[in-house]
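> Show me how the following folds:
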Amino acid sequence: MLVSPSFLYRGEPATVSGSLLPAPSSSLPAPSSVLSDTALATRLSYFLWAGPPDTRLLDLARDGRLRPALSSEVDRLLADPRANRFIQNFTGQWLLVRNLRLRTPDPALFPDWTPDLAASLEQEVLRFVGDFLVNDRPVTELLTARDTFMDARVAAHYGVALPPAASSATSAASSATPTAFVRAPLPEGRRAGLLGLPGILAVSSYPNRTSPVLRGKFVLEQILGTPPPPPPPNIPSLSEEAHDDAAPQTLRQRLEQHRAAPSCAACHAFIDPLGFSLEGFAADGRVRTEDGGQPLDTEGRLDTGETVRSAEDLSAVLAATRADQFRLQLATQLLTFALGRGTDYYDRPALARILREARADGDTLPAYLHAITRSFPFQNQRPPDAPPPAKENPNLVAKL
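Below is the predicted model of the structure:
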């Protein structure tokens, strides 16, 4: 029994085995089977609760009443404390903050970094995102919000006093926390939204130093959904390069050596400026003004022409000029999380519909979750014996 596939894996039986149903008319060919009501209840519960469906969901599924009641059931699941698991798992995977607990920076460089601090910084990000689940804020404020959640450790890391608990409201996020968190404004200047949170800045750095390349890649890959191509082979990292006494001191100057190579220049031209704007924060996410004893130059000129010098600048530009790109990335990450697979070209029409419906419904995180649960990929599955989807036809792809 312990090696039985039905014991190890969660199955999702179709309504009629092998019955192929057409995708929406605007879609590319992708034969699929409709999920049974019980399988839909299971997929919904694991999506939002990371666990099996409760009695109410199963009763609705067995009586054939789940699909008509789907919207109210999504609301019910999101209002339940078990939705905290969705925030923890989805945010940890999308923004990589679950990796914070694995960081081991040099104590000589970062003496205040401890496992407890890493846990608190992770919790801050979870609660920041969780607030969008319970307070119906527009998702673009993930980029521009000027408030966050702090406990005593996080406040000390920012170098600010912890606001009184009575003046704050907690949000849905992960369950047990090492100390009490309260809502608090981000310190003035430089910080805004996700890119201003120390946990995000730390997880997009090396343990012992910052990296404009890693941070720029994080923005492109996790925030905008446009990962850069891999670096060309045989290009040494900065730490592997030889430096003489006349070598430049700042990391920015050292990166110029990479950008001087024609094989590197094209990609670094749009990666590095994003990361340069975040260089005012050390590898632990704290504010800094020097690098290697020299004043920092945090100016970056984006490939679209804007000049940014801080997380606040960068977040404002992204929200103003690339909001649709961010929305698509969020929808793609949510659909990937819901389905347990990456999206493909035949999912594009469904993503376009998810975006339209979510924006019409308030452009909030719950609106995206509702749209996903109504979507064709969520309510259907490709049978294991289905033929491979037809190759992409550019004339059939719905523009997003």
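> Please count neighbours and contacts with C-alpha atoms only from this point.
Will do.
> Can you show me the helices along the stretch 201-350 of the chain?
Under the criterion DSSP state H, counting those that start in this stretch, the stretch 201-350 of the chain contains helices at 212-218, 251-259, 262-276, 311-321, 323-339, 348-360.
> For the comparison step, fold the sequence that follows:
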Amino acid sequence: TWFGLMREGDVHARVVLRGKGEYAIRVKAAGDQAGPEAPKMAIRWNGADLKVVEVPERRREARLHEVRIQADRGTHKIAVAYLNNYVNPKEKDPRKRDRNLLLEFIEIEGPLQPVPQSLPETHQRIFFTQPSTKKPAAAAREIIGKFAFNAWRRPVERAELDRLMKLFELGQAQNDSFEKSVKLALQAAMVSPHFLFRGELQPEPDNPKQTHLVNEFALASRLSYFLWSTMPDAELLKLAGAGRLRRNLAGQVERMLKDPKRDALLQNFFTQWLQTRSLQIAAPDVTTFPAFSPELRRDMARETELFVDAIIRENRSLLDLLDADFSYLNGRLAKHYGLEGVEGDEFRRVSFKDGTRGGILTQGAVLTITSNPTRTSPVKRGKWVLENLLAAPPPPPPPNVPELKIDKEHPLTGTLRERMEQHRANPGCASCHDRMDAIGFAFENYDAIGAWRTQEGGASIDASGELMAGVSFNGPAELKKLLVNQNRDDFIRCVVEKTLTYALGRGIEHFDRCAVNAICVKLSQDNYRFSTLIQEIVKSAPFQKRRGEGSAPVAP
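Next up is the predicted model:
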């Protein structure tokens, strides 16, 4: 069976290699010959050309092309591309009117000469020395000491290491192997509170009126778990050991935000703050919304991930979270949004012009999690904005307000907006809903799974509203502009408080107000850049210092 490339482009696939070594890529190709030159073919590996050749042979003389590569274990992309299409419908000989590249098969074989690996890399990193070069106890002490230093994220006291060595000696006394004896000590290091908890020693742990700088190793852990959700790497620990981390924090933050491990900040902070992790359990009614599928669910989540990663990676303004002129879409999600010009499964950056898309408020993930299974929910959408973007959650319902009784003789009728207005006629309901509903109705043009619509139940949608300050708007684009311009300070303060809460692992207290205010001022002076947010949090007193945890009251 032959596969024909009738225009310039490629065929590609993901391949998973089980081992490191040399591999052979083979392509059997021929061509439909037309024009002044033969078809040109490129064999590509992970996007790079390995070999570019002309293919003058016709199908019956098809030739096998081979290229050898050194490749690592893991997932790679292999592709064969057609580079020089030619079409001339005026050619007299119909066989010479169209040049095409024909492929019979593509195969990869290997590893031809696997790289020998006696032990896994992780094993070699732990057992970096062996008793063959020194006495067993000395080798074990080096291994256990280095492991405990990394696991506990700080220097190990001599007495602590002596206790771990007792376990090694116990294994040796039982005639266990060297590695099994060491393993016993390593297990003890990992069940220790020093590994399981981030202990931060301070001179006055029971005095809440006193604050003290955390030591450099504790600072390294705070920084690493904030940005990477894992223990400090060798560079952070080296700087901490030399007492130079605090004076080099800015450079380390910049380095860490460029590292792929920054993805942990996206997965563990942003999805928690924006509540998009709940998209995995959202359950739109499949009868009402048959377009919703597991694939669309994944696409929605991926759009938000790529969008937020661009904010981090490109050091963009935090205001872009509210109203950006771009997002990341693939063909399926673009079709769902009613947008043309995007095809295929690969996500790409797409620019917007009219304001109906752009920013997290108009992304399918947020619009879906703030809806009910069968319809939109202006209440949930408005409440989500107030809580997560403006740090102004609506008050709880007043006590002793009964459930809204259903009047069978005079049921609520009309569009959702009209039914909600009838609902708010009840004074007990209005006190909770006035603030939420006005914001939520701005997004009524998006259905419960984020698709654009102009009508509901045959009636035109009214997406107008008025904020509590008396400022009116009509539709999502105008509301986003209002949030960016008139509610900017509220939004920035909300972002600072949410991020600082995550960085500290505790809620914001009254004694943190000065730090929050200072960070907001610095952000306003630097166009609200994402890196400024992180740098200022890391430099702040709440991040650098620790307060005693006694029961004595603390003055504001």
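> circling back: mean neighbour count and distance to P236 of the first structure for the helices of the stretch 201-350 of the first structure - can I get that in a markdown table?
What follows is the helices of the stretch 201-350 of the first structure, written out as a markdown table (neighbours: other Cα atoms under 10 Å; distance: least, Cα to Cα, whole Å):
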| stretch | mean neighbour count | distance to P236 of the first structure |
| --- | --- | --- |
| helix 212-218 | 24 | 14 |
| helix 251-259 | 16 | 9 |
| helix 262-276 | 20 | 11 |
| helix 311-321 | 20 | 28 |
| helix 323-339 | 20 | 31 |
| helix 348-360 | 20 | 38 |
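> nearest to A192 of the first structure, of those helices?
A192 of the first structure sits nearest to helix 311-321 of all the helices of the stretch 201-350 of the first structure, at 4.8 Å, using Cα to Cα.
> Which residue range of the first structure does stretch 364-373 of the second structure align onto?
Stretch 364-373 of the second structure corresponds to residues 198-207 of the first structure when matched by TM-score structural alignment.
> so how far is G458 of the second structure from A283 of the second structure?
25 Å (Cα to Cα, to the nearest Å).
> which position in the second structure aligns with R10 of the first structure?
Under the alignment defined by TM-score structural alignment, R10 of the first structure corresponds to F197 in the second structure.
> So that match versus R546 of the second structure, what's the distance?
16 Å.
> out of the two, which sits in the busier spot?
When F197 of the second structure and R546 are compared on other Cα atoms under 10 Å, the one with more neighbours turns out to be R546, at 20 against 9.
> secondary structure class for that one?
For R546 of the second structure, the assignment made with DSSP: H, G, I helix; E, B strand; the rest coil gives strand.
> distance of it from Q252 of the second structure?
Per Cα to Cα, R546 of the second structure is found 21 Å from Q252 of the second structure.
> K146 of the second structure now?
The gap separating K146 of the second structure from Q252 of the second structure is 23 Å, by Cα to Cα.
> what about the two, which has more around it?
Neighbours per residue (other Cα under 10 Å) separate K146 of the second structure from Q252, with Q252 holding more: 20 against 15.
> Please convert the helices of the stretch 201-350 of the first structure to a markdown table, extending it with distance to R288 of the first structure.
A markdown table is the format used below for these (distance: least, Cα to Cα, whole Å):
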| stretch | distance to R288 of the first structure |
| --- | --- |
| helix 212-218 | 14 |
| helix 251-259 | 14 |
| helix 262-276 | 13 |
| helix 311-321 | 13 |
| helix 323-339 | 28 |
| helix 348-360 | 38 |
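> Quick one: closest of the ones you listed to L201 of the first structure.
Among the helices of the stretch 201-350 of the first structure, if distance is taken as Cα to Cα, the winner is helix 212-218, at 7.5 Å.
> Name the surrounding residues that touch the closest one.
Residues from elsewhere that reach helix 212-218 of the first structure, judged by Cα atoms under 8 Å, 6 or more residues apart in numbering: 201, 204-205, 227-228, 268, 271-276, 278-279.
> out of those, which one sits closest to I235 of the first structure?
Among the contacts of helix 212-218 of the first structure, and counting by Cα to Cα, the member closest to I235 of the first structure is H268, at 13.0 Å.
> And the closest one, what's its match in the second structure?
Counting by TM-score structural alignment, the partner of H268 of the first structure is H433.
> ditto for R359 of the first structure
Taking TM-score structural alignment, the alignment pairs R359 of the first structure with S524 from the second structure.
> Distance check, its match against F491 of the second structure.
For S524 of the second structure relative to F491 of the second structure (Cα to Cα), the value is 12 Å.
> so after the helix ranked longest in the second structure, what's the next helix or strand?
Secondary structure assigned by DSSP state H gives helix 294-313 as the longest helix of the second structure. The C-terminal neighbour of helix 294-313 of the second structure among helices and strands, as given by DSSP states H and E, is strand 326-329.
> Show me the strands in the first structure, by range?
33-34, 147-150, 182-185, 290-291, 294-295, 300-301, 307-308, 380-381 (DSSP state E).
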